[in-house]
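>>> Fold the following.
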Amino acid sequence: MMGTKERAFARLVNVSLEKLVPADHFYRQVERTLDLSFVRECVQPMYASGGRPSIDPVVFFKLQLVMFFEGIRSERQLIRQAADRLSVRWYLGYDLDEPLPDHSSLSKIRTRYGLDVFRWFFDAIVQQCQQAKLVWGKELYLDSTQVNANADLDSLTPRFAVEAREAIQRHLTALFAQENQGDEEEGGESMDAPMSEGSSNTGTCLQPTSLPVALSQQEQEELETERSMRHDWIVEEGRQQREIHGLYQRSADFQISTTDPDATPMRLKNGGLHLGYHTHYVVDGGKRRIILEALVTPAEVMDNQPMLDLLWHVRFRWHVRPRQITGDTKYGTIENIKAIEDAGMRAYIPLPDWDQQRPPYFGPSKFTYDAVHDRYVCPNGQLLHLSRMEYKAEKVEYRAEAATCNACPLKAQCTPSNHGRQVHRSFHANYLERVRGYQQTLAYQKALKKRKVWVEPLFAEAKDWHGMRRFRLRRLWRVNCEAQVIAAGHNLQQLLKKRGWGRRPFPTDAICASFGLFWMLCSLTFARKISSFADCLSFFKDEEVRFPLC
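Next up, the predicted model:
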């Protein structure tokens, strides 16, 4: 007789999630490893003292970690999967018949917290990794990767139109606000009041570089003031300082996406063009590969621009003293190398090949610098003498005589100019020579090989398993929040491995059983073939006898 299953569900009685979730479950290990109660202290000022109780901030960040571990791309999908997963309900602290938060609440909570709380969350996990001795701090590796934005190229529109519309909206909002306030605002504070000292970004900047005494005192002060007020990429959340671009303009300077205004066009390796961002990592050189800093910038920002801010933040925030800084060729600017070397660290960074910028003519490497007489010698043996010094660009120009160049048989390979070949040398060229000396050492070569297998696999894991191939959120501060959660999740995985998760137990019983079997077989063999001490001697002397394989 065929049976049929009736769908009749009786109410469960005396059933607890503590009994249903296994004792060795993954989320139990996460709960034992990471105590998120510190989040409540961080966000306490953002809530009123009375009113309806909100969603627990700890639950919000636990949901973010579940999204990371499960590779979920949507908050709707996150709530649906968490609703029918006993282990996730146990981790969140919600009972079987208790409704989970609505997916829209997660977006509102993220907006309430902002990026600072997510950075606090990331720093707290790094601090626990440092307390667990997972941070080595002797070597730092920097790299970045391209991440597609949640926007399409068809959403690009002229920037001036969008900025004009936003300016008009801000102006109208300010006018209506003044009308609503009435005469009560006459003696109040101006809307265009300057920023307070606490909101200034100049406090964490580097000291201005000392220049050769050739400019006037006023010009030196203006130049040093301009450099001392350099753009702080971490404080500005990776936002580009578009006011000081100069004559050179990118496509992002006159086009903006209406879907994600912070995403900018980027050229992919396969030749395609997408809207996207750059995700920057600073990774510790220890075997756990702890991510010490993560930052997302628009794709128009070059990799070398936020490098120093990331490096100083890691060095002073975590009190590490790295001996070497390793990056690829994109970080090899004179400013970065000089700052690293002046700080007592070694810059293991490949230098760009400037000869490729002048095909088919001789590059700067073809000219030999004579430090004794302060001049250059060209490939034909002619001299290039000091012509002028460009103090704002911090470089010296050396030029050959026009008549000598025009009569040179190698002129067609050297320069198309009739005024003589010129070569520029930086004021800080000695730092570049020092880095070129590193390139011959074994430590430099090992560092470059290690960088390929140290940072790039982290980006591959984040893209393949945790959804960083394309950001699901929009706007720069939101994608920074997403990147902070991904980096914090990676560090938490390393902390779990340190606490024993994923480690196979040592097979003690199997080894003991194998050793006992081996001893028994050897005993039987000797007992059968050796009956006395004389037989034992003859047994070992006989070359034809071999021990059986046990």
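
>>> okay, CA-based contacts and neighbour counts for the rest of this
OK.

>>> Next one: K138 from R451, what distance?
Separation of K138 from R451 (Cα to Cα, to the nearest Å): 14 Å.

>>> ok, now R159?
Counting by Cα to Cα, the gap from R159 to R451 is 38 Å.

>>> The two: which has the busier surroundings?
R451 (20 against 17; other Cα atoms under 10 Å).

>>> Spit out the contact partners of that one.
By Cα atoms under 8 Å, 6 or more residues apart in numbering, the contact list for R451 reads Y141, T326, G327.

>>> From these, pick the one nearest I340.
Lowest distance from I340 to the contacts of R451 (Cα to Cα) belongs to T326, with 10.6 Å.

>>> ok, how many other residues are close to the closest one?
23.

>>> Which stretches in the stretch 301-450 of the chain count as helices?
307-317, 334-342, 402-406, 411-414, 429-438, 442-454 (DSSP state H, counting those that start in this stretch).

>>> Check which element follows the longest one along the chain.
Taking DSSP states H and E as the definition, the helix or strand that follows helix 442-454 towards the C-terminus is helix 456-465.

>>> got the angle between that next one and helix 442-454?
Interaxial angle, helix 456-465 versus helix 442-454 (axes from the mean of the first three to the mean of the last three Cα atoms, to 10 degrees): 0 degrees.

>>> to compare against the first, here's another:
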Amino acid sequence: MRLDILFFLDYDIDEELPWHSTLSRTRQLFPEEVFESVFEHIFGMCVVKGMVSGHTQAIDSAPVKANASMDSLELKVPEEDLEEHLRKVRYMSTLDRSRKAKVNKADKNQQTITASQGELQEIKSRNKKWSQDQDQRVGAGNKGSKYTSNKTHYSPTDPDARISVKPGKARKLNYLSQMSVDTAHHVISHITADFADKKDNQCLPTIIEKLKPRLHKKGMFWNNILADTAYSSGENYALLEKEAIDSYIHLTELIKAVRMGLHT
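Down below sits the predicted model:
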């Protein structure tokens, strides 16, 4: 269906294509190290061709939809009540054949509630407001919808998925993709998946830890970083200064934090 991809892969329009499971199933058999080595090899080829400068990297994130439904979310419970809750859920599952999650893949930590009383009260207040104006929210027209939180709910079918939302978008179970692009010819220099409830500024140290040695191994030195305000924090600016990387990141979040500190 995508003629540009067929052209790129040197397939004629009437030529038989590989079966999709060659990618979708086979890739599940290989460990992360295999994909990392393939990425390093292709990145090295781009370096040899002069497509990578190394000195300036642009970083951004994007949500990646998880293959899990919001309808399958389970309620977290206090640790002391977990076993009783599971027994009840198993019993209800035998009665309700429409239940989507046949197997609970989440570990005990994921099923146990971690929210404080204050956070629970805040979620309760949001639920009340949600029920009042849900018709005005994207993806919340369902009268039975609830304001769900990662602190109170989890996905039994995909424990790595997290509830996340972007302005103007519906709440979904997502992962978080973090990508770095070399600005010379837009070659991807680093990409990783993380939990969607993490903030971008929490992911930046790991990106630096992985990307700087990769560039150094190819004889390149990382001098500049371009990123939006979501990556700004005092800790990140200190780390970038230590690593001798000039940052072009808007200071909005840092200024907000300083102002809050002054008020308190």
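
>>> circling back to that earlier point, mind putting the helices of the stretch 301-450 of structure 1 in CSV, distance to A483 of structure 1 included?
Shown next, in CSV, are the helices of the stretch 301-450 of structure 1 (distance: least, Cα to Cα, whole Å):
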stretch, distance to A483 of structure 1
helix 307-317, 15
helix 334-342, 25
helix 402-406, 55
helix 411-414, 48
helix 429-438, 32
helix 442-454, 18
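
>>> Any idea which of the ones you listed gets closest to T33 of structure 1?
Here helix 307-317 is closest among these (Cα to Cα), at 23.0 Å.

>>> which bit of structure 2 covers the closest one?
Per TM-score structural alignment, the counterpart of helix 307-317 of structure 1 in structure 2 is residues 204-214.

>>> what about the matching stretch, how far off from structure 1?
In the superposition against structure 1, stretch 204-214 of structure 2 averages 1.3 Å from its aligned positions (mean Cα distance after the TM-score superposition for structure 1).

>>> Provide the contact partners of that stretch at residue level.
Applying Cα under 8 Å, 6+ apart, the external contacts of stretch 204-214 of structure 2 come out as S189, H190, F221, W222, Y231, N236, L239.

>>> Now for the residues you listed: which two are most distant?
Distance extremes for those: the farthest pair is F221 and Y231 at 21.1 Å, using Cα to Cα.

>>> So those two - more neighbours on which side?
Counting neighbours by other Cα under 10 Å for F221 of structure 2 and for Y231 shows that Y231 has the greater number, 23 against 18.

>>> What is the aligned counterpart of G50 of structure 2 in structure 1?
When structure 1 is aligned by TM-score structural alignment, G50 of structure 2 is paired with K133.

>>> Give the helix, strand or coil label for that match.
Three-state call for K133 of structure 1 (DSSP: H, G, I helix; E, B strand; the rest coil): coil.

>>> got the contact list for L226 of structure 2?
With Cα under 8 Å, 6+ apart, L226 of structure 2 has these contacts: T56, Q57, A58, I59, S247, Y248, I249.

>>> The third one is in contact with A227, isn't it?
Yes. Distance between A58 of structure 2 and A227: 6.0 Å, which falls inside the contact criterion (Cα atoms under 8 Å).

>>> And the helices in the stretch 451-550 of structure 1?
Secondary structure of the stretch 451-550 of structure 1 (DSSP H, counting those that start in this stretch): helices at 456-465, 476-498, 508-529, 533-541.

>>> Pick the most buried one from those helices.
helix 476-498 (a mean of 22; mean count of other Cα atoms under 10 Å).

>>> what range in structure 2 matches that helix?
With TM-score structural alignment applied, helix 476-498 of structure 1 matches no range in structure 2.

>>> Show me what that helix is packed up against.
Helices and strands touching helix 476-498 of structure 1, by 3 or more Cα pairs under 8 Å, 6 or more residues apart in numbering; DSSP states H and E, are helix 26-33, helix 57-70, helix 115-131, strand 291-298.

>>> Now the longest one: buried residues?
Of the residues in helix 115-131 of structure 1, those buried under the neighbour-count criterion (16 or more other Cα atoms under 10 Å) are 115, 117-119, 121-130.
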